[in-house]
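Peer 1: Next comes the sequence, and after it the predicted model I'd like to discuss.
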Amino acid sequence: MGCVGSSAKCGDRRQKKVRRPKPWKHTEVITKGQLKQMRDEFWDTAPHYGGQKEIWDALRAAAEADIHLTQAIVDSAGIIVQSEDLSTCYDERGAKYDLPKYVLSEPMNIKED
């Protein structure tokens, strides 16, 4: 019958646990300053890709936080995690949010300024 009063199987939307992104390399060696500039440019323009500004703000906070706090931010904002590394997420209305690798972690070939 319907989902009312039935077991957790019906309509269960289990939240994926957020994990650290896999190691990756940028196409060329970049400095921490260049990486920060790339991240700032992305977050400044992200709301123009669609979706809600509040969700973009929560995703930024989650991307910049440690992994335990990241999970709490994602859960409290109602973000549906498609990819465990946060590269693809959805809000409760179904809007898609794609995050590039460089906002989620540092590349292996980064150098000091």
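Peer 2: Cool, the structure landed. Numbering: from 1, shown residues only.
Peer 1: Please count neighbours and contacts with C-alpha atoms only from this point.
Peer 2: Noted.
Peer 1: Okay, strands next: where are they in the protein?
Peer 2: Under the criterion DSSP state E, the chain contains strands at 30-31, 80-81, 88-90, 96-98, 110-111.
Peer 1: list the helices and strands the helix of greatest length in the chain packs on?
Peer 2: Ordering each helix of the chain by length in residues (DSSP state H) puts helix 32-45 first. Packing partners of helix 32-45 (3 or more Cα pairs under 8 Å, 6 or more residues apart in numbering; DSSP states H and E): helix 101-104.
Peer 1: residue contacts, the spatially most central residue of the chain?
Peer 2: For the chain, the residue nearest the mean C-alpha position is Leu86 (3.3 Å; Cα atoms, centre = their mean). Counting by Cα atoms under 8 Å, 6 or more residues apart in numbering, Leu86 touches 18, 63, 99, 104.
Peer 1: hang on, isn't Lys53 packed against Thr45?
Peer 2: No - judged on Cα atoms under 8 Å, Lys53 makes no contact with Thr45 at a distance of 10.6 Å.
Peer 1: out of these two, which sits in the more crowded spot?
Peer 2: When Lys53 and Thr45 are compared on other Cα atoms under 10 Å, the one with more neighbours turns out to be Lys53, at 12 against 9.
Peer 1: alright, now check it against this:
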Amino acid sequence: MGCIASSEKGVDGRRKKLKKPKSWKNGEPITRAQLKRMREEFWDTAPHYGGQKEIWDALRAAAEADIGLAQAIVDSAGVIVTSEDLSTCYDERGAKYDLPKYVLSEPTNILKDN
């Protein structure tokens, strides 16, 4: 809404296509159970950061889906994606949604649960 960074279309006029998020490394190795807890905590508190609950729900569904389905989810929810990995998005009213890397992909140094 109003600024070029919030446009859902690229310079060539086409929509930005989502891409698989890049790998990342956590400060210290964590287990899948710890990662799951971090994700749950984020999604439980995300609506308190502002924006619409419906958009947060759509972003969660997209973050947990494969790339093709994620693209369909954000398109149908009217989410404006400014980063190809879904880490920064806007709704149609201009509210910003920042997603941390740990909800988008797994770290390279994840430990096996015992």
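Peer 2: Good, I have the coordinates. All values reported here derive from a predicted model rather than from experimental measurement.
Peer 1: What does the superposition give as a TM-score?
Peer 2: Counting by TM-score structural alignment, normalised by the length of structure 1, the TM-score of this superposition works out to 0.87. Behind it: 102 aligned residues with a Cα RMSD of 1.2 Å.
Peer 1: sorry, back to before: between which two of the contacts of Leu86 of structure 1 is the distance greatest?
Peer 2: The largest distance within the contacts of Leu86 of structure 1, taken as Cα to Cα, falls between Val18 and Leu99 and amounts to 13.7 Å.
Peer 1: Go through the longest helix of structure 1 and flag the buried ones.
Peer 2: Neighbour-count burial for helix 32-45 of structure 1, counted by 16 or more other Cα atoms under 10 Å, picks out 35, 39, 43.
Peer 1: Tally up the residues packed near the closest residue to the last one other than its chain neighbours, please.
Peer 2: In space, and not counting its chain neighbours, Trp43 of structure 1 is closest to Arg60: 7.2 Å by Cα to Cα, 6 or more residues apart in numbering. By the criterion of other Cα under 10 Å, Arg60 of structure 1 has 19 neighbours.
Peer 1: Ok, the one 4 residues further on next?
Peer 2: Burial of Glu64 of structure 1 is recorded as 14 neighbouring residues (other Cα under 10 Å).
Peer 1: Surely it and Tyr102 touch.
Peer 2: No - at 11.3 Å, Glu64 of structure 1 does not count as touching Tyr102 under the criterion of Cα under 8 Å.
Peer 1: now the helices for structure 1?
Peer 2: Using DSSP H, helices in structure 1 cover 32-45, 53-64, 67-77, 101-104.
Peer 1: Nearest to His26 of structure 1, out of those helices?
Peer 2: Each of those was scored for nearness to His26 of structure 1 using Cα to Cα, and the closest is helix 101-104 (8.3 Å).
Peer 1: Give me the mean distance between that closest one and structure 2.
Peer 2: The superposed helix 101-104 of structure 1 is, by mean Cα distance after the TM-score superposition for structure 1, a mean 0.1 Å from where its aligned residues fall in structure 2.
Peer 1: Could you measure from the residue lying closest to Tyr90 of structure 2 once chain neighbours are set aside over to Leu69 of structure 2?
Peer 2: Taking Cα to Cα, 6+ apart, and ignoring the residues beside it in sequence, Tyr90 of structure 2 has Lys96 as its nearest neighbour in space, at 4.5 Å. Counting by Cα to Cα, to the nearest Å, the separation of Lys96 of structure 2 from Leu69 of structure 2 is 22 Å.
Peer 1: Good, wrapping up.
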